[in-house]
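**Q** curious how this folds, go ahead:
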Amino acid sequence: MSNKLALFDCDGTMVDSQANICASMDQAFTKHGLVPPDHHLVRRIVGLSLIEAVSQLLPGEDAELVAAVTQSYKDGFFEMRQAGGVHEPLYEGLLETLEELEASGWVLGVATGKSDRGLQHVLETHGLLDRFVTLQTADRHPSKPHPAMVELAMAEAGAAPETTAMIGDTSFDMAMAVNASVRPVGVDWGYHDEHELIEAGAEIVVANMADLHGILNR
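**A** The predicted structure follows:
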């Protein structure tokens, strides 16, 4: 019998990290003499692997510049974290939702565009590292919406497509779920709007964290 797997995106779904992401992107662009992108555009690419995100913010630029800006973003984010300047608060009600899901037989996982180091920092900061049986990041997979993250998560968790739900706030998450043939469940407190989530394949878009447990158990 396959386990029930609730697979969560991180940025925009479990934690609100947009201030840190926008600040680091500003710094990286400025370092290379570039005009920082509008923060609305930055929020649009949250969830993609970093190199893909920077590529979309620098359309038409050569690969060398994209790689340099990407590395500057990584370096700046790391320095900000070391200085204690990274604040990624949990969305209200997440802890209670995770507890409810575990109590009703779900195993938990994460599939995120963050790096291994970034995800570990978030989970350790909030005391969540031991809650998840599988952690998939951009360090070891193609960018969303490629299904590789979901496929390996299911293998590690002993789950099947019909017993797995991907919970996320972006169209990239929903498209990845569709590509992996798992249940796509959108949330509206993140970085893409309800219409985009549905257009990308979301079965439903949840408005309140407190409703997530009940929806997954339908």
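
**Q** CA atoms for contacts and neighbours, from now on please.
**A** Noted.

**Q** just the element for the residue of the chain lying at maximal distance from its centre, please.
**A** Centroid-distance maximum for the chain: residue 33 at 28.8 Å, with CA atoms, centre = their mean. In the assignment (DSSP states H and E), residue 33 maps to no helix and no strand.

**Q** ok, it - contacts?
**A** By CA atoms under 8 Å, 6 or more residues apart in numbering, the contact list for residue 33 is empty.

**Q** buried stuff in the longest strand belonging to the chain?
**A** Of all segments of type strand in the chain, defined using DSSP state E, the longest is strand 159-168. Within strand 159-168, the residues scored as buried using 16 or more other CA atoms under 10 Å are 159, 160, 161, 163, 164, 165, 166, 167, 168.

**Q** how many other residues sit next to the nearest residue to residue 190 once chain neighbours are set aside?
**A** Ranked by CA to CA, 6 or more residues apart in numbering and with sequence neighbours excluded, the top spatial neighbour of residue 190 is residue 12, at 4.2 Å. Other residues within reach of residue 12, judged by other CA atoms under 10 Å, total 24.

**Q** now residue 124
**A** 11.

**Q** next, it: secondary structure please.
**A** Using DSSP: H, G, I helix; E, B strand; the rest coil, the structure places residue 124 in helix.

**Q** what distance do you get for it to residue 116?
**A** Using CA to CA, to the nearest Å, residue 124 is found at 12 Å from residue 116.

**Q** residue 182 now?
**A** 23 Å.

**Q** the two: who's more crowded?
**A** Shown here are residue 182 and residue 116; by other CA under 10 Å, residue 182 has more neighbours (23 against 15).

**Q** and the nearest residue to that one once chain neighbours are set aside, how far is that from residue 170?
**A** Closest residue to residue 182 apart from its sequence neighbours, by CA to CA, 6+ apart: residue 161 at 4.7 Å. As judged by CA to CA, residue 161 and residue 170 stand 20 Å apart.

**Q** find the nearest non-adjacent residue to residue 43, please.
**A** That would be residue 191: by CA to CA, 6+ apart, it lies 5.9 Å from residue 43.

**Q** let's see this one next, to set against the first:
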Amino acid sequence: MTELALVVFDVDGTLVDSQADILSSMRAAFAAEGEAAPPREAILGIVGLSLDVAIAELAPKLGVAMRDRMVETYKSSYMNHRRTKGTAVSSPLYPGARAALERLSKREETLLGVATGKSRRGLDKLLEGHDLNGMFVTEQVADHHPSKPHPSMLEAAMHEAGVVPGAAVMIGDTRFDMDMARAAGMAAIGVSWGYHDRSSLRDADIVIDRFDDLDAAVKDILGI
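**A** I've put the predicted structure just below:
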């Protein structure tokens, strides 16, 4: 019997480049409350966290009610960008992402999953827009879990896939992804093209610079 392995992907900054809409939507959320938005680096630095946690990180001195309104403004702005521009423009796949997913999905011993700070609705729209429905056997979203780096998403993903931590790997672009993987007892592959700089990925087992390198990195870690 073939031993199964699970490869879990982050989304924003790993599979898709949604930074333009993230920046625009976060700036809209701050502007709606008459507040100055943080700099670009600070906004991209919280990508991967659940939205309520991300805004609290960026604006810890603002009241809870204001931050709750900002969450809703962000969501409305983000959805509007995707609706008006279309998914392919709003959140384009990084070069090589689709080919890498298709290669891995064709391996009978490999299961694919997602662990993202996106909402269920947001992930559904993204997968539909890129024709990726059915690609992942487990899809973990912010609606049902504590924010990264809590290991809940990965624990649920492994449970659904029926694999143990030693047969799973997390792929992401932020330190939150690396920390989440460590907390879940999993290996981690960092990608250098995302929203955190390479130094933030120091806890990764391997850091890759292009999707063409992913197969070899997965093989090195999981032996498949």
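
**Q** TM-score of the superposition?
**A** Here the superposed chains carry a TM-score of 0.95, computed using TM-score structural alignment, normalised by the length of the first structure; 216 aligned residues with a CA RMSD of 1.3 Å.

**Q** list the buried ones in the longest helix along the first structure?
**A** Scanning the first structure for the longest helix, with DSSP state H as the assignment, gives helix 63-82. Within helix 63-82 of the first structure, the residues scored as buried using 16+ other CA under 10 Å are 66, 67, 68, 69, 70, 72, 73, 74, 76, 77, 78, 80.

**Q** now swap in stretch 193-200 of the first structure and tell me
**A** 193, 194, 196, 197, 198, 200.

**Q** likewise stretch 48-65 of the second structure?
**A** 48, 49, 50, 51, 52, 53, 54, 55, 56, 58, 59.

**Q** could you do stretch 39-49 of the first structure as well?
**A** 42, 43, 44, 45, 46, 47, 48, 49.

**Q** which ones are touching the third one?
**A** Just to be clear, that refers to residue 44 of the first structure. So residue 44 of the first structure contacts 191, 192 (CA under 8 Å, 6+ apart).

**Q** show me what it aligns to in the second structure.
**A** Residue correspondence to the second structure (TM-score structural alignment): residue 44 of the first structure is matched to residue 45.

**Q** how much space between that match and residue 200 of the second structure?
**A** 10 Å.

**Q** what ranges do the strands span in the second structure?
**A** Using DSSP E, strands in the second structure cover 5-9, 110-115, 138-140, 168-172, 187-191, 206-208.

**Q** okay, those strands in TSV with distance to residue 103 of the second structure next?
**A** TSV is the format used below for the strands of the second structure (distance: least, CA to CA, whole Å):
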stretch	distance to residue 103 of the second structure
strand 5-9	12
strand 110-115	10
strand 138-140	18
strand 168-172	16
strand 187-191	17
strand 206-208	17
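
**Q** hmm, who's touching stretch 130-146 of the first structure?
**A** With CA under 8 Å, 6+ apart as the criterion, stretch 130-146 of the first structure contacts 47-50, 52, 107-116, 119, 148-150, 152-153, 156-157, 172-177, 179.

**Q** in the second structure, what stretch matches that stretch?
**A** Going by TM-score structural alignment: stretch 130-146 of the first structure matches residues 134-150.

**Q** if we can go back for a sec, with the buried residues of strand 159-168 of the first structure in mind, which one is nearest to residue 187 of the first structure?
**A** residue 168 (5.9 Å; CA to CA).

**Q** what is the burial count for residue 85 of the second structure?
**A** Residues near residue 85 of the second structure, counting by other CA under 10 Å: 12.

**Q** same check, this time on residue 213 of the first structure
**A** Residue 213 of the first structure has 19 nearby residues by other CA under 10 Å.

**Q** now it: how far from residue 168 of the first structure?
**A** Applying CA to CA to residue 213 of the first structure and residue 168 of the first structure gives a distance of 14 Å.

**Q** quick one on the thing from earlier: adding distance to residue 95 of the first structure, write the buried residues of stretch 39-49 of the first structure out as a markdown table.
**A** Listed next are the buried residues of stretch 39-49 of the first structure as a markdown table, based on distance: CA to CA, whole Å:
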| residue | distance to residue 95 of the first structure |
| --- | --- |
| 42 | 27 |
| 43 | 24 |
| 44 | 26 |
| 45 | 26 |
| 46 | 22 |
| 47 | 21 |
| 48 | 25 |
| 49 | 26 |
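
**Q** in helices only, show me those residues.
**A** 42, 43, 44.

**Q** so what's the second one up against?
**A** When you say that, I think you mean residue 43 of the first structure. Contacts of residue 43 of the first structure (CA under 8 Å, 6+ apart): 18, 22, 191.

**Q** the last one reaches residue 170, doesn't it?
**A** What that stands for is residue 191 of the first structure. Yes. If you go by CA atoms under 8 Å, residue 191 of the first structure and residue 170 touch, sitting 6.3 Å apart.

**Q** which of the two has more neighbours?
**A** More neighbours surround residue 170 than the other of residue 191 of the first structure and residue 170, with 31 against 23 (other CA under 10 Å).

**Q** aligned partner of the more buried one in the second structure?
**A** Match for residue 170 of the first structure (TM-score structural alignment): residue 174.

**Q** state the distance from its match to residue 130 of the second structure.
**A** 23 Å.

**Q** repeat that for residue 7 of the second structure.
**A** Residue 7 of the second structure is 19 Å from residue 130 of the second structure, by CA to CA.
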